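1. with the sequence up front, the predicted model follows.
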Amino acid sequence: MKLKVLIVLVITVFACNSASSKKQTVELSCGQCQFGLTSQEGCDLAVRIDDKAYFVDGADIDDFGDAHDKDSGFCEVIRTAEVSGDIIDDRFKVNTIALKD
């Protein structure tokens, strides 16, 4: 019986930790144009967290308007956003993005 309770407890702890992604404020922009990422060609959305940039999976650079708009496009400016997600295999797997500016 004690072993069953211990197993359920361990599974619950791991499930709670892996399912949660904390919200954090990050810089959001074009990985190539603004953050200098070179591992893929073209313009792609990226986040910068703790001075390291990661390409984003789960959102497109044009989801927030024209990426080349001179005033607000991600290829032209770095914007601030509140995001939730996880860094997996050196990429940011996004759950939510809310622009702050």
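-> Yes, it's here.

2. for the rest of this, base every contact and every neighbour count on C-alpha atoms.
-> Fine.

3. do a quick rundown of the helices in the protein.
-> 2-19 (DSSP state H).

4. in addition, the following structure is provided for comparison:
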Amino acid sequence: MSQRKAAALVSDDAPFGAWLRARRHEEGKSLEVAGRLAKLSVRTLRNIECRLSAEAFVFKLRALFRLADVLDIPREEMMSRLAREVEALEPQQARKEVTMWVAKQ
């Protein structure tokens, strides 16, 4: 996947993607940087926004933390946003697994 395509997939109409895009703009990061970052995390964002099973993306959360570091998003703020997204996960076991993993970070 190209960097440009990955950046486009972090769409404004998806709440978590829109928040990350806004943070990139606030931090003044270039489209190229955003593309590289999006490429790291686009699957995670898609899974979170589509409410897919935790197993599909737990290992990808590390990419989101790298993204947070580059965008100077405090870890607590990223964790808070992730926690809100995880609340909607189904089934219950998936939500529990992700919540436990996030709590350990």
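-> Thanks, I have the structure now. All values reported here derive from a predicted model rather than from experimental measurement.

5. can you pull the TM-score for these?
-> The TM-score (TM-score structural alignment, normalised by the length of structure 1) is 0.25; 45 aligned residues with a C-alpha RMSD of 4.5 Å.

6. what about the helices in structure 2?
-> Using DSSP H, helices in structure 2 cover 3-9, 15-27, 31-49, 61-70, 75-86, 92-104.

7. tell me which residues of the first one are tucked away?
-> Taking 16 or more other C-alpha atoms under 10 Å as the neighbour-count basis, helix 3-9 of structure 2 is seen to contain the buried residues Q3, A6, A7, A8, L9.

8. most tightly surrounded among the helices of structure 2?
-> Neighbour counts (mean count of other C-alpha atoms under 10 Å) averaged over each of these peak at helix 31-49, with a mean of 20.

9. next, the angle from that one to helix 75-86.
-> 40 degrees (axes from the mean of the first three to the mean of the last three C-alpha atoms, to 10 degrees).

10. by contact count, what packs against helix 31-49 of structure 2?
-> Applying 3 or more C-alpha pairs under 8 Å, 6 or more residues apart in numbering; DSSP states H and E, we find helix 31-49 of structure 2 packed against helix 3-9, helix 15-27, helix 61-70, helix 75-86.

11. tell me what the longest one is packed against?
-> With contacts defined as 3+ C-alpha pairs under 8 Å, 6+ apart, helix 15-27 of structure 2 has these neighbours: helix 31-49.

12. count of residues packed around R79 of structure 1?
-> As a burial measure, R79 of structure 1 scores 17 neighbours (other C-alpha atoms under 10 Å).

13. for it, which non-adjacent residue is spatially closest?
-> L28 (5.2 Å; C-alpha to C-alpha, 6 or more residues apart in numbering).

14. was I right about that neighbour contacting V47?
-> Yes. If you go by C-alpha atoms under 8 Å, L28 of structure 1 and V47 touch, sitting 4.6 Å apart.
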